[in-house]
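Visitor: I would like the atomic coordinates for the input below:
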Amino acid sequence: MPLQISPLRKPFYVQWLWLGLILITLGIVIVFNLYVEHERAAIREHNRLLVQARVIAENTEYQLKSANLALENVRDNLAHWRDGAELQRVMRHLKAASIIPGIRTMNIVDKEGTITASTRAELIGMNIGSRDYFQAVKRHPSADMLYVSPPFETIHGFYVINIIRMIADEQGEFNGMVSATLDPEYFKTLMMSVLYASNMWVALAHSDGLVFLIMPERENMQGMSLRHPDSFFTQHQSSGEREKIFTGIVYATKEHGMAALRTIYPTDLKMDKSLLITVNRDFDSIFEPWRQNVLIQGILFGIIVLTSTIGLFFYQKRQRKFEKEERKIRALVNQFSLALDRIPTYIFMKDQQRRYIYGNRSTLELFKCSAEELTGSSDARFFPPETVARLQESDTRVLIHGEDTAEKVICKSQDGGPRIYWEIKTPIYENNMPTNICGLCGISMDITELELLKEKLEQQARQDYLTGLFNRRFFMEQGHAELIRAQRYHHPLSLLMLDIDNFKKINDKHGHQSGDTVLKRLADVMRKVLRTVDIIGRMGGEEFAILMPETDLKRAAEVAERLREEVACSEVTLETGMALYFKVSIGVASIKDKDTDLNALLNQADKALYQAKESGRNRVCIA
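Guide: As a prediction, this is how the structure comes out:
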């Protein structure tokens, strides 16, 4: 008699059908999500590379504009040459113009190709008439054109690019040129500054196809020609677009990469040739995180398929053997445990003797032990004595008194810094009897970053961001409290209003950054001269207020005069190296009766300050 395979009952068949549909749907969702993530990674890298290319291009365009202005300035001053003294003055002007970042050398060349003036004395008298860049200007003369030479190797073995302005005679014909040599070291630093990964490189090339620089440096790359039908350089120039992204094999390096190319051609400059920047990153490294994600999701999907299939099989088997309830509970427990392991919170359980009997994955990772090592361990194994005492106290409240606790726990981390946890504990009852406590369950969350952020925000709410002094709002709060205290106990209290003299001129002449430096220097002087009990606040702009408890008007005036003298002697060194001195005017006021409020006191001191300003500044006036 042949074997007969009894068909699955309809409910079991439907379960397998649903499982298959869910797994197929899940697989489609995962594949679609991976596809979207791949596209996002590509777009994200496109944007990053383009941004880096724009940074270099915009900086280079700025340098070209600056160098062009310097060349035009030198060329326009050539008409004033009359004698040796004038020549020396123009030579000094030439050297001053070459100070612009990115310029290595500046030369003046006559129509025969002889260098008549140079920032490098050893070049004066040298004839460069046979050089290609000289001949290019001579063959196609234009007084309005900025000529950009192809890269060429110097006698010192490194490549440079010259930018040139033609000198015309009275008839507008070629009469020489003024040239500036771009400094490779400046552009190397600029190019290295945009590299955000170790597998990147940046190249700067001439529109003729010759490589000027590549960073990090590679052998035999400088001077290499990129004019090849398969090169990104040729494809970019053929596209006519200003910037473009390419993916594939890089012609110059034979590497598989993603490259952003951008043409450098300032719109307000007339240049005979342009430059081109390339920012490239290794293609495989761009999608390495994505491939790892594919592997992880693939493994998880396989685990899900295997787990769900096996789970359904055993579920049906339990149905056949009338063990549905027991196995269902076990499955729920397993799923709950897996869910707890995925929660990024420390979840644990202890018995009546305060020994650990369970910890989720986060807890095990925190304690750096296995589940077997955790079981039976006490807090003394993982925490310092002071923290153990605190934990045992809260455990006692839960295990003995049946309380639910929620509190902060502070302990030292392995690096010695404090870590702050928010810990919640609740009792576990045996047989659902509220009087029979068999253990506790705890949840602990690391809130260190949240507490630090809270502290930082509180500090920002009361401090002036520039000087570190109290801001106006917090000064007024502290001032009101101090005024009430002084009036209640009949103690003296004085207020200084201080303003920097001619601060607007400092900003206009030296720039706002120098003005900020002056404000910070003044804050430092006030901290040095005044007491720690004095309340210093920045009221706005260059105006400051100082509240001086336990200080009468005479003593406050003396302190104000000492502060004024200390400020007058203070020196601020600007970025240019120049020393800057500044002065202040100060108004002094003191409470005279118990009805005086803070605003009135501020008005009195402000009037005295105004009097000091009107009296010639750099002085102290008393209200």
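Visitor: CA atoms for contacts and neighbours, from now on please.
Guide: Noted.
Visitor: Tell me the helix or strand right after the longest strand along the chain.
Guide: The strand that spans the most residues within the chain, counting by DSSP state E, is strand 418-429. Stepping forward along the backbone from strand 418-429, the first helix or strand reached (DSSP states H and E) is strand 437-446.
Visitor: quick one: the strands in the stretch 101-250 of the chain?
Guide: 103-110, 115-118, 146-148, 152-153, 159-160, 162-168, 174-182, 200-206, 211-215, 243-249 (DSSP state E, counting those that start in this stretch).
Visitor: buried set for stretch 306-325?
Guide: Thr309, Gly311, Leu312, Tyr315, Gln316, Arg318 (16 or more other Cα atoms under 10 Å).
Visitor: just checking, which of those residues belong to helices?
Guide: When the buried residues of stretch 306-325 are checked against helices (DSSP state H), the matches are Thr309, Gly311, Leu312, Tyr315, Gln316, Arg318.
Visitor: Distance check, the second one against Gly359.
Guide: Which is Gly311. Applying Cα to Cα, to the nearest Å, the value for Gly311 to Gly359 is 25 Å.
Visitor: Over to the fourth one?
Guide: Distance of Tyr315 to Gly359, given as Cα to Cα: 28 Å.
Visitor: Look up how far Leu261 lies from the residue lying closest to His93 once chain neighbours are set aside.
Guide: Using Cα to Cα, 6 or more residues apart in numbering and skipping the chain neighbours, the partner closest in space to His93 is Val74 (7.3 Å). Val74 sits 33 Å away from Leu261, going by Cα to Cα.
Visitor: So the closest residue to Ala97 other than its chain neighbours versus Tyr147, what's the distance?
Guide: Among residues not flanking Ala97 along the chain, Ala70 sits closest, at 5.6 Å (Cα to Cα, 6+ apart). Using Cα to Cα, Ala70 is found at 14 Å from Tyr147.
Visitor: Show me where the stretch 501-623 of the chain has its strands.
Guide: 535-540, 543-549, 571-573, 579-581, 584-590, 620-622.
Visitor: Can you add distance to Ala389 and mean neighbour count and give those strands back as CSV?
Guide: Converted to CSV, the strands of the stretch 501-623 of the chain look like this (distance: least, Cα to Cα, whole Å; neighbours: other Cα atoms under 10 Å):
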stretch, distance to Ala389, mean neighbour count
strand 535-540, 41, 22
strand 543-549, 43, 23
strand 571-573, 54, 16
strand 579-581, 58, 13
strand 584-590, 53, 28
strand 620-622, 59, 23
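Visitor: just so I know, which of those lies nearest Leu204?
Guide: Among those, the nearest to Leu204 by Cα to Cα is strand 571-573 (37.6 Å).
Visitor: Please give the structure of this sequence too, so both can be compared:
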Amino acid sequence: MARLLSRPVSAAIVIALFVAAMSGAVIGLVAWKAATARQSELAQRSAANENLAHSLAEQASHAIQSVDVAMSNIADTRPLQAADSERSRRRLSEIVERLPQIHAIAILDADGKTGTSSLADPVLPGDALASDLAYHRDRADRALHIFALRLAGQSGVGLSKRLSHADGSFAGVVVAIINTEHFSALYQSFQLGKRGSVSILRADGVVLMQSKPALSATASRHDLAPQPLPAPFTGTRKVVARDGGWRHYGYAHAPRYPIVVAVSQHDDDILQGWRDGLRSDIAVAALLLCCVVLLAALLTSQFRLRLSIERALRERETRYRLLADNIADVVMLLDRDAKFLYVSPSSQAVLGIEPRRPLGRCCFDFILPADIRSVRRAAARLTDATETRTALFRIVRGDRAQAWVEVNFKLAASGDPDGHEVVAVLRDVTERHKMEDELKALNFRLAELATTDGLTELANRRSMDDFLRLHFAAQDQLSLLLIDVDHFKRFNDRFGHQAGDACLTRIAKVLAEAAPAPGLAARYGGEEFAIILPGVAEPHAIRIAEAVRLTIAALAIAHPNGAATTVTVSIGIASKTKATASEEDLVRAADLAMYAAKRGGRNRSVASSSLPDDESGVVPLNRLISAG
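Guide: Modelled structure (predicted):
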């Protein structure tokens, strides 16, 4: 090559090829980076849109849920039969003021006439709600109905619930009109570009709300969600926009209601930053090409000198690299019988063994017997001179201490016609192995802390929810005990939080011992505990609850209610039945039973099956607080 490049014509050809190759590499790199960056930007934005859709779906679900709860309370109190209509109107107005996502709330009778409303003008157009009245008239359930509403020429969103007479007949509906400006202000705060939008759709494909109504009015059919929406309709989707570009959608179902949140962005908005970056890359590429041309000019005049210097530097670098790479390692050469032929001087510093001592001896003499088998197995797989094998084992150092070492070894061609020699590079990894063991122990401890309550050492709320969800689906018989410490706030106020923590710890120990395998005792929150009993029917659960209650009372922990008063607990018991639709229903039943125990005088166990039917509703928060 040097003789070839000594000729001016040949050198010019090589330099020209070099310039062409470098130019092609620069241009190819820019093209590859541009394509990769474009695809990455679209993928990231699609994922971001999906994540945003999930977050907004959760937000919309929580907003609707709070309205749902308020409407359920209104339906339970039967405001249509209230004698004081002004008081009912004030109550509706208070709900609207408390929930900013509501524009208005009203109660309509079976004929669609407005009975009570939070609006100054209490009349709502009956034709706008005719289909909604028909929807609830044909259904006996009190499920929340979400529908598109059009009032005064403007689109809106309505929520409604059925009202029933005492005999179960249709009595009317309670209707809440969603404040779309509340949602639009939030959705327009996201940077989605000029043509981006956030939409809320019903599960059957009806568009309920969009952050940019003007955009939806001019959008093509491709820009809207398909009709009807498949279930479940989640993830990302790309459709052709009206202008021929692409619109990227991220969809997410609300967790509790039949609505879908769709976040969309146009290609032009997404790729604006990518275009700016591409211009910068092109400018940099042009600069690099200029540098390549300049370098080629310099190489033409200095090629011969640089070639000779490069050859000398390469040889010197090879020798220095060998020394630098192995200065902290031990280089060894072994024959086919695993006997040492050569050991580098670094063995003295690394292993405390003089280089001459191992010569002629078998390498297995220095390996702990427990690790010899794994080393032999690794060596047996070494059949190709191009392969490198690694083994991790313990050896005995010169000071008789044990050390963990890592060895990389490979076959090396030798003059021996009957076999190959083995080149091995050994490194002391004792400290690294120790750190790995500590890291494993730490990871185990972190995993334990993630599922355990720090004070009581019982399972935490997250572990309890997972355990209950798993066994509710798997078990035909399942019971739940909810345990609440009676008047615990007074205990804390009188004796202090440290005494309160000690009290909870003692109670937790009783619960842990009372939960039979495979049951689970958990801290539900504050002074509330829970025991989940898979495979246990209600009679056995009642016996366990009574045993727990009596054992805690027997602890004789003094309570500030009086000199002879001790800490007691109230226990609610609920068992899975055919009517229990979910684990949330089971928890709700146990909670109501626990409240009944408190209301009945505390220090007692109450089964949910013993409660009258009229106690299956929602317990007001102020009553729970006053109950302690």
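Visitor: TM between them?
Guide: After superposition, the two chains reach a TM-score (TM-score structural alignment, normalised by the length of the first structure) of 0.42; 306 aligned residues with a Cα RMSD of 4.0 Å.
Visitor: Now do Arg45 of the second structure: how many residues are near it, please.
Guide: 20 (other Cα atoms under 10 Å).
Visitor: do Lys504 of the first structure as well
Guide: Lys504 of the first structure has 14 neighbours, counted by other Cα under 10 Å.
Visitor: repeat for the one 10 residues further on
Guide: Burial of Ser514 of the first structure, expressed as a neighbour count using other Cα under 10 Å, amounts to 19.
Visitor: And the one 10 residues further on, by the same measure?
Guide: Under the neighbour criterion other Cα under 10 Å, Asp524 of the first structure is assigned a count of 15.
Visitor: roughly how far apart are it and Ile536 of the first structure?
Guide: As judged by Cα to Cα, Asp524 of the first structure and Ile536 of the first structure stand 11 Å apart.
Visitor: ditto for Leu69 of the first structure
Guide: Using Cα to Cα, Leu69 of the first structure is found at 48 Å from Ile536 of the first structure.
Visitor: on that earlier part again, tell me which residues in the longest strand of the first structure are buried?
Guide: For strand 418-429 of the first structure, by 16+ other Cα under 10 Å, it's Arg419, Ile420, Tyr421, Glu423, Ile424, Lys425, Thr426, Pro427, Ile428, Tyr429.
Visitor: Now distance to Ala612 of the first structure too, for these, in a markdown table please.
Guide: As requested, the buried residues of strand 418-429 of the first structure are exported to a markdown table (distance: Cα to Cα, whole Å):
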| residue | distance to Ala612 of the first structure |
| --- | --- |
| Arg419 | 53 |
| Ile420 | 52 |
| Tyr421 | 55 |
| Glu423 | 59 |
| Ile424 | 62 |
| Lys425 | 65 |
| Thr426 | 68 |
| Pro427 | 71 |
| Ile428 | 74 |
| Tyr429 | 77 |
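Visitor: coming back round to it: can you pick out the residue with more neighbours from Val74 and Leu261 of the first structure?
Guide: With neighbours defined as other Cα under 10 Å, Val74 of the first structure and Leu261 compare such that Leu261 has more, 28 against 23.
Visitor: Unless I misread the structure, that one falls within a helix.
Guide: No - applying DSSP: H, G, I helix; E, B strand; the rest coil, one finds Leu261 of the first structure to be strand, outside a helix.
Visitor: and it, what is it in contact with?
Guide: The neighbourhood of Leu261 of the first structure, defined by Cα atoms under 8 Å, 6 or more residues apart in numbering, consists of Leu50, Ala53, Phe233, His236, Glu243, Lys244, Ile245, Phe246, Leu276, Ile277, Thr278, Val279.
Visitor: what's the answer for Lys244 of the first structure, then?
Guide: His236, Ala260, Leu261, Arg262.
Visitor: State the pair within those that is farthest apart.
Guide: Greatest spacing in these, by Cα to Cα: His236 and Ala260 (9.8 Å).
Visitor: So which elements touch the helix or strand harbouring Val69 of the second structure?
Guide: If you go by DSSP H and E, Val69 of the second structure is part of helix 8-77. Packing contacts for helix 8-77 of the second structure, counted by 3 or more Cα pairs under 8 Å, 6 or more residues apart in numbering; DSSP states H and E, involve helix 2-5, strand 154-164, strand 170-178, strand 235-240, strand 246-253, strand 259-266, helix 267-270, helix 272-326.
Visitor: what residues does whichever helix or strand comes after the longest one touch?
Guide: Going back to what we said before, that points to helix 272-326 of the second structure. Where DSSP H and E defines the elements, the next helix or strand beyond helix 272-326 of the second structure is strand 330-334. Residues outside strand 330-334 of the second structure that contact it (Cα under 8 Å, 6+ apart): 340-347, 350, 421-427.
Visitor: Leu186 of the second structure: how many residues sit nearby?
Guide: Residues lying near Leu186 of the second structure (other Cα under 10 Å) number 12.
Visitor: Grab the nearest non-local neighbour of Val398 of the first structure.
Guide: Computed as Cα to Cα, 6+ apart, the closest residue to Val398 of the first structure that is not its neighbour in sequence is Pro427, at 5.7 Å.
Visitor: Check Ala579 of the first structure too.
Guide: Thr573 is the one closest to Ala579 of the first structure (Cα to Cα, 6+ apart), at 4.6 Å.
Visitor: where's Arg150 of the second structure, which helix or strand?
Guide: Counting by DSSP H and E, Arg150 of the second structure is part of strand 145-151.
Visitor: Mind listing what's buried along that strand?
Guide: Of all the residues in strand 145-151 of the second structure, those buried under the rule 16+ other Cα under 10 Å are His145, Ile146, Phe147, Ala148, Leu149.
Visitor: The last one and Val175 touch, don't they?
Guide: No - counting by Cα atoms under 8 Å, Leu149 of the second structure stays clear of Val175, with 10.9 Å between them.
Visitor: Next, show the common contact partners of these two.
Guide: Counting by Cα under 8 Å, 6+ apart, the shared contacts of Leu149 of the second structure and Val175 are Gly158.
Visitor: So which of the helices and strands packed on helix 8-77 of the second structure has the densest surroundings on average?
Guide: strand 259-266 (a mean of 28; mean count of other Cα atoms under 10 Å).
Visitor: ok and that strand relative to strand 145-151, angle-wise?
Guide: 60 degrees (axes from the mean of the first three to the mean of the last three Cα atoms, to 10 degrees).
Visitor: check contacts around Val572 of the first structure.
Guide: Listed by Cα under 8 Å, 6+ apart, the contact partners of Val572 of the first structure are Thr517, Val518, Arg521, Ala579, Leu580, Tyr581.
Visitor: State the distance from the first one to Glu543 of the first structure.
Guide: Remark: distance between Thr517 of the first structure and Glu543 of the first structure (Cα to Cα) = 15 Å.
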